[in-house]
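Novice: could you look at this predicted model? Sequence included:
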Amino acid sequence: MSHTLGYTVNCSLLFTELPVNERPQAARDAGFHAVEFWWPFETATPEQAEIDAFVTALDNAGVRLSGLNFFAGQLPGPDRGVLSHPSRTAEFLANTEVVARIAERTGTTGFNALYGLRQDGVDPAEQDRLALENTVAAANAVAKVGGTVLVEPISGSDDYPLRTAAEGLAFVAKVKEAGAENVALLADFFHLAVNGDDVAAVVRDHAAEFGHIQIADAPGRGEPGTGELPIDELLTAAQAGGYRGLVGLEYKPTVPSAQSFGWLG
């Protein structure tokens, strides 16, 4: 490894053979000090006891929760976020308050807000207006805990409006114009590569603007070394370009999770 960036384990794709609240300890046992999760609950506003159990699992494992998704509907599945879906705005806004409360207890500062797919019968312009409004609201909700809303281009669905780094950065710029400064691009090298971006050029031109990096190899989304992405070179370039955050390991391991870290050397 020619960079010195630290790692955080995405426990929504790794250690999935274990119940959610056992995954932080598994990550710690594998040598990591930070974890990130997609929204780990079934609903946007889980019971307090569920939240307490999740936070306790993190504390007991001695790992830091470095990142958390806002509620995103069924993920993976038909939703890919709800922030642009009119029928779910109340649910999303209620969720931002829950997220902020979890952040107060865990020190988490990175929060992924997934845009949501285009919906039949809803004007795309209305979805875009709503996405902007709800992202500003989310940014305001986490600002009080020093949080940043992350905007992630993703692959796997043509109905997802943000697919390239340029589209993600353009949306980030709109949110900032609307008055929320605490928003940044989440650069997932796998999604960008699969969607046809020149990932090396994105890193070269924008590394210092990234709010977070996530990695998986492409094609396949397995651990580094299972595909063709020059991940070590990209991370070295990102660090040289000014990125100082953690790197999220958000891959689908091709072997049991605890055995999937051999590429770290």
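Specialist: Now that the structure is in, tell me what you want to look at.
Novice: C-alpha from now on. contacts and neighbour counts both.
Specialist: Will do.
Novice: can you pull the contacts of the closest residue to Gly110 other than its chain neighbours?
Specialist: Nearest residue to Gly110, sequence neighbours excluded (C-alpha to C-alpha, 6 or more residues apart in numbering): Gly67, at 4.7 Å. Gly67 makes contact with Val35, Glu36, Phe37, Thr108, Thr109, Gly110, Phe111, Asn112 under the criterion C-alpha atoms under 8 Å, 6 or more residues apart in numbering.
Novice: which element follows the host helix or strand of Gly67 toward the C-terminus?
Specialist: Assigned by DSSP states H and E, Gly67 falls within strand 64-69. Using DSSP H and E, the next helix or strand after strand 64-69 towards the C-terminus is helix 89-106.
Novice: now that next one: buried residues?
Specialist: For helix 89-106, the buried set under the neighbour-count rule, 16 or more other C-alpha atoms under 10 Å, comprises 89, 91-93, 95-96, 98-100, 102-104, 106.
Novice: and if you look at stretch 124-137?
Specialist: Buried positions in stretch 124-137, judged by neighbour count with 16+ other C-alpha under 10 Å: Gln127, Asp128, Leu130, Ala131, Leu132, Glu133, Asn134, Thr135, Val136, Ala137.
Novice: let's bring in a second model and compare:
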Amino acid sequence: MLRFSANLSMLFTEVPELERPAAARRAGFDAVEVQFPYDHDAAAWQRALQEAGVELALCNVPAGDLMAGGQGLAGVPGREAEYREAVRQAAEVARVLRPRTINVLAGCPDPQHERERCLDTLAANLAHTADVMGELAIGVVTEAVNTVDRPGYLIDTSRAAFELIDRVGRANLRLQYDIYHMQVMEGDLIRTLRSHCARIGHIQFADNPGRHEPGTGEIHFAKVFEAIAAMPYDGFVGAEYVPSGRTEDTLGWLGARR
């Protein structure tokens, strides 16, 4: 049976952030994701999640200036100290909120940095993150991101992500497979999911083009969801899309899976 989570950084933005867990629960979600739960006190998030009766499936390690168009932290040589501070902050929040998984965004290093050096930096930072989160019994994932939306993103295919994960060599490090990003970069979604199911720690989705809800683009989500449901996958499937209207009006796909 599929277990869906709602990404509250993109869905239910019609209401204030701390009211979104309850909105997601009313809509039928049992879990939520928050990209960066650092603008509110962790205790406030904890109350909102507990009162709504939802689990926190995923959040990200702080990514510095990445979301504002900068390089980010994890894969950028020279920013190792900043990244370790970000991991410390993420661990403090994780102790309270107990997310199932923490995601690390590789970033978009400046072309002045040699790619191999960036990969070495990212691998070391991922190893550190996996060690810190492993002490809290929390999984770590990293994702491949398409370079159409994010030019210069360091890890842009599932193959590159798996090579990186192999380089790091930590048992609690797996891939966050984003269906939207991988449809843009490589397609072959179901084959990849089936082939690498054991190495996938979290799945996210949006349709393409547009990054809107299922049914607005080219992806045959009925088949994709059917395939995931048949796999020995034990994680959540996260709705991380830009609603084409009010969030509640874009959840027809969720009703179809109940």
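Specialist: Good, I have the coordinates. Keep in mind the model is a prediction, meaning the values are calculated, not measured.
Novice: kindly indicate which of the buried residues of helix 89-106 of the first structure lies nearest Gly225 of the first structure.
Specialist: Gly225 of the first structure lies nearest to Thr106 out of the buried residues of helix 89-106 of the first structure, by C-alpha to C-alpha, at 32.5 Å.
Novice: what lines up with the closest one in the second structure?
Specialist: Aligned counterpart of Thr106 of the first structure in the second structure: Leu97 (TM-score structural alignment).
Novice: picking up where we left off before, neighbour-wise, give me the winner out of the contacts of Gly67 of the first structure.
Specialist: Most neighbours among those, by other C-alpha atoms under 10 Å: Phe111, with 32 neighbours.
Novice: next, the angle helix 80-97 makes with the helix with the most length in the second structure.
Specialist: Secondary structure assigned by DSSP state H gives helix 115-134 as the longest helix of the second structure. On the basis of axes from the mean of the first three to the mean of the last three C-alpha atoms, to 10 degrees, helix 115-134 of the second structure is oriented at 30 degrees to helix 80-97.
Novice: what is helix 115-134 of the second structure packed up against?
Specialist: Helix 115-134 of the second structure makes packing contacts with helix 80-97, strand 139-143, helix 158-168 when contacts are defined by 3 or more C-alpha pairs under 8 Å, 6 or more residues apart in numbering; DSSP states H and E.
Novice: distance check, Ser173 of the second structure against Gly134 of the second structure.
Specialist: You called it Ser, but residue 173 of the second structure is Leu. To Gly134 of the second structure, Leu173 of the second structure is 9 Å away according to C-alpha to C-alpha, to the nearest Å.
Novice: more neighbours: which of these two?
Specialist: The residue with more neighbours, out of Leu173 of the second structure and Gly134, is Leu173; 28 against 16, by other C-alpha under 10 Å.
Novice: aligned partner of the more buried one in the first structure?
Specialist: With TM-score structural alignment as the criterion, Leu173 of the second structure matches Val183.
Novice: my read is that its match contacts Val151, right?
Specialist: Yes. With contact defined as C-alpha atoms under 8 Å, Val183 of the first structure counts as touching Val151 (7.3 Å).
Novice: now do the shared contacts for the two.
Specialist: Contacts common to Val183 of the first structure and Val151, judged by C-alpha under 8 Å, 6+ apart, are Val172.
Novice: hang on, the earlier thing: ok, the buried residues of stretch 124-137 of the first structure vs Thr236 of the first structure, which is closest?
Specialist: When these are compared for distance to Thr236 of the first structure (C-alpha to C-alpha), Thr135 wins out at 30.7 Å.
Novice: what's that closest one in contact with, if anything?
Specialist: Counting by C-alpha under 8 Å, 6+ apart, Thr135 of the first structure touches Leu83, Ala113, Val149, Val175.
Novice: so what does it match up with in the second structure?
Specialist: So, by TM-score structural alignment, Thr135 of the first structure is matched to Leu126.
Novice: distance check, that match against Leu136 of the second structure.
Specialist: Taking C-alpha to C-alpha, one finds Leu126 of the second structure at 15 Å from Leu136 of the second structure.
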